[in-house]
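Visitor: Below is the structure, and that's it, no one-letter string:
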């Protein structure tokens, strides 16, 4: 199969390596591409999407700036048929009315759905028994990438940056497990010392039919953690996505633990294998728009 990656920032590079190892022929569209370790790979570089014969490709990955996603998706969906389009998360910077041609398969890259811990967690729990869940991602933006964090799109509200969209994996997982969610209370703020104009803190209090759900995200924590906690009458399940560990606690202080081998690269490959199978766990356009609607609601108070 032949794939085209549009945008070649840090996540575009990860997509490239994952696809390359899976045996895809991969080409790139990037205005800012520079010579690097990828020079040894066999690919064609295009400076603009207009230069590309779109019919040559089976799979398209939209990995450019968030505010360019809508325009890029619209161009692709109008000009190709019977292809697969993967949009890097978030789908757009806000909920926008996009009317697909229905000629193509469109998915959004919420890849944590294909992390082995999440897959086990999905199989372990009866969601109807959960009365409280907490999704936490605390991180420190200056440590994310090698470049000056102030120059990255994450720091810039006008480019679709901000912690709520950047770390919307947690919001997606809340929908993935609980399906229908309502916002009870939301905070989306800039509160830290970071020199950015985007939001660096989000707290969401949600409810489903039977459970209360809290989501906490930030860019400023020097304590790096990414966890999911599920509480039921009989047990508490803790999923640690940084240390790749799943713990089950019962009422008698007994603990069952399982450790996994997992990283972003492997999880990306799991997602691509799912795309080849049209896996039902892939995030759809409709599901991604639910996330954006919830973010818009929280942002507007």
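Guide: Thanks, I have it. Note that the structure is predicted; figures quoted are calculated from it, not measured. Numbering: from 1, shown residues only.

Visitor: Only C-alpha atoms from now on, for both contacts and neighbour counts.
Guide: Fine.

Visitor: contacts for the longest strand seen in the chain?
Guide: Taking DSSP state E as the criterion, the chain has its longest strand at strand 220-231. If you take Cα atoms under 8 Å, 6 or more residues apart in numbering as the criterion, strand 220-231 is touched by 130-141, 192, 194, 200, 236-242.

Visitor: In addition, the following structure is provided for comparison:
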């Protein structure tokens, strides 16, 4: 198997670790922007799109900055090779032609929202999906807050793409997991409203706060995202008629309003990367042309 990486930063290294964990025998290539780029062990560097015609690539992992995704996919889609695209798909919604081309040519794409493979989140998804017509949901509240300076120890957070709007930084894009799983569980809302602000003392230009309200026929979802919460919290609260469930992503568990544990998993966060890679490889093996988070669906999100 031959796999190309476009972008070989911290996220790409998680995907490499997942491939190794799964025992995948592959030659790994990386498309580098400079011959002075630091090599990564076990990865063959190439320096031009023109070189790609020399290789039979089984799939391509796009894990460069979000701001570069559109241009990268535009260059690669004509090879008609399956694309594993790190979230989010794009930095903006101005690329209808790319999505249309991929759909027309039936190119397999998967946008890597690994939280869809978190056990507790999958439990809630499956529960709601099986009973959607019978459940009475009154309200859903989603919260994701963490401290950007603690994300990458030893690195000035103000120099990372998360803090720089031109690179696709900002909570409204960077923390798209929480919008994505709401879409995955409850479907596309009928209306949406958003507030994006820069309100903290982090000293960055990217948005550090976002608040969304999504309208569904019988309930609303409120989503709050931020970069400045020192005590990390990532939860979803679903208020049913007869009880309230709280899904704690950091604990990988679901509890009810009485504190009873409804679901608990010992799965570690890094295991979601292994699970999603196994899922994508299964699509390749079956020669599928559609994933459960294709470029078309991710573009809607």
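Guide: Nice, I can see it. Owing to the predicted nature of the structure, the values given are computational and were not obtained by experimental measurement.

Visitor: Give me the TM-score for this pair.
Guide: With the length set by TM-score structural alignment, normalised by the length of the first structure, the two chains reach a TM-score of 0.87; 282 aligned residues with a Cα RMSD of 2.0 Å.

Visitor: To which residue of the second structure is residue 159 of the first structure aligned?
Guide: Alignment note: residue 159 of the first structure maps to residue 167 in the second structure; criterion TM-score structural alignment.

Visitor: check contacts around that match.
Guide: 65, 66, 67, 68, 161.

Visitor: circling back to that earlier point, mind checking which of the contacts of strand 220-231 of the first structure are buried?
Guide: Buried by 16 or more other Cα atoms under 10 Å: 130-141, 194, 200, 236-241, out of these.

Visitor: Please flag which of the contacts of strand 220-231 of the first structure sit within strands.
Guide: 132-140, 236-240.

Visitor: Need those in a markdown table (columns: distance to residue 246 of the first structure).
Guide: Listed next are these as a markdown table, based on distance: Cα to Cα, whole Å:
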| residue | distance to residue 246 of the first structure |
| --- | --- |
| 132 | 17 |
| 133 | 15 |
| 134 | 15 |
| 135 | 14 |
| 136 | 15 |
| 137 | 16 |
| 138 | 18 |
| 139 | 20 |
| 140 | 23 |
| 236 | 11 |
| 237 | 7 |
| 238 | 6 |
| 239 | 5 |
| 240 | 6 |
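
Visitor: follow-up on the earlier one: with residue 173 of the second structure as the reference, measure out to the match of residue 159 of the first structure.
Guide: 11 Å (Cα to Cα, to the nearest Å).

Visitor: now do residue 288 of the second structure
Guide: Residue 288 of the second structure is 28 Å from residue 173 of the second structure, by Cα to Cα.

Visitor: Can you tell me, leaving aside adjacent residues, what's nearest to residue 175 of the first structure?
Guide: residue 181 (6.8 Å; Cα to Cα, 6 or more residues apart in numbering).

Visitor: now the end-to-end length of stretch 121-136 of the first structure.
Guide: Across stretch 121-136 of the first structure, first to last residue, Cα to Cα, it's 16 Å.

Visitor: meant to ask about stretch 88-100 of the second structure, not that
Guide: 18 Å.

Visitor: With stretch 249-259 of the second structure instead?
Guide: 16 Å.

Visitor: Give the buried residues for it.
Guide: For stretch 249-259 of the second structure, by 16+ other Cα under 10 Å, it's 249, 251, 252, 253, 254, 255, 256.

Visitor: which of those lies closest to residue 301 of the second structure?
Guide: residue 249 (20.2 Å; Cα to Cα).

Visitor: if I look at the residue opposite that closest one in the first structure once aligned, how far off is residue 163 of the first structure?
Guide: Matched by TM-score structural alignment, residue 249 of the second structure corresponds to residue 241 in the first structure. Noted for residue 241 of the first structure: a distance of 18 Å to residue 163 of the first structure, by Cα to Cα.

Visitor: Equivalent analysis for residue 155 of the first structure, please.
Guide: 9 Å.

Visitor: do residue 71 of the first structure as well
Guide: 23 Å.

Visitor: Which one's more surrounded, these two?
Guide: residue 163 (25 against 10; other Cα atoms under 10 Å).

Visitor: Now do the contacts for the more buried one.
Guide: Residues in contact with residue 163 of the first structure (Cα under 8 Å, 6+ apart) are 154, 198, 199, 200, 201, 202, 217, 218, 219.

Visitor: list the contacts for the first one?
Guide: Taking Cα under 8 Å, 6+ apart as the criterion, residue 154 of the first structure is in contact with 160, 161, 162, 163, 166, 198.
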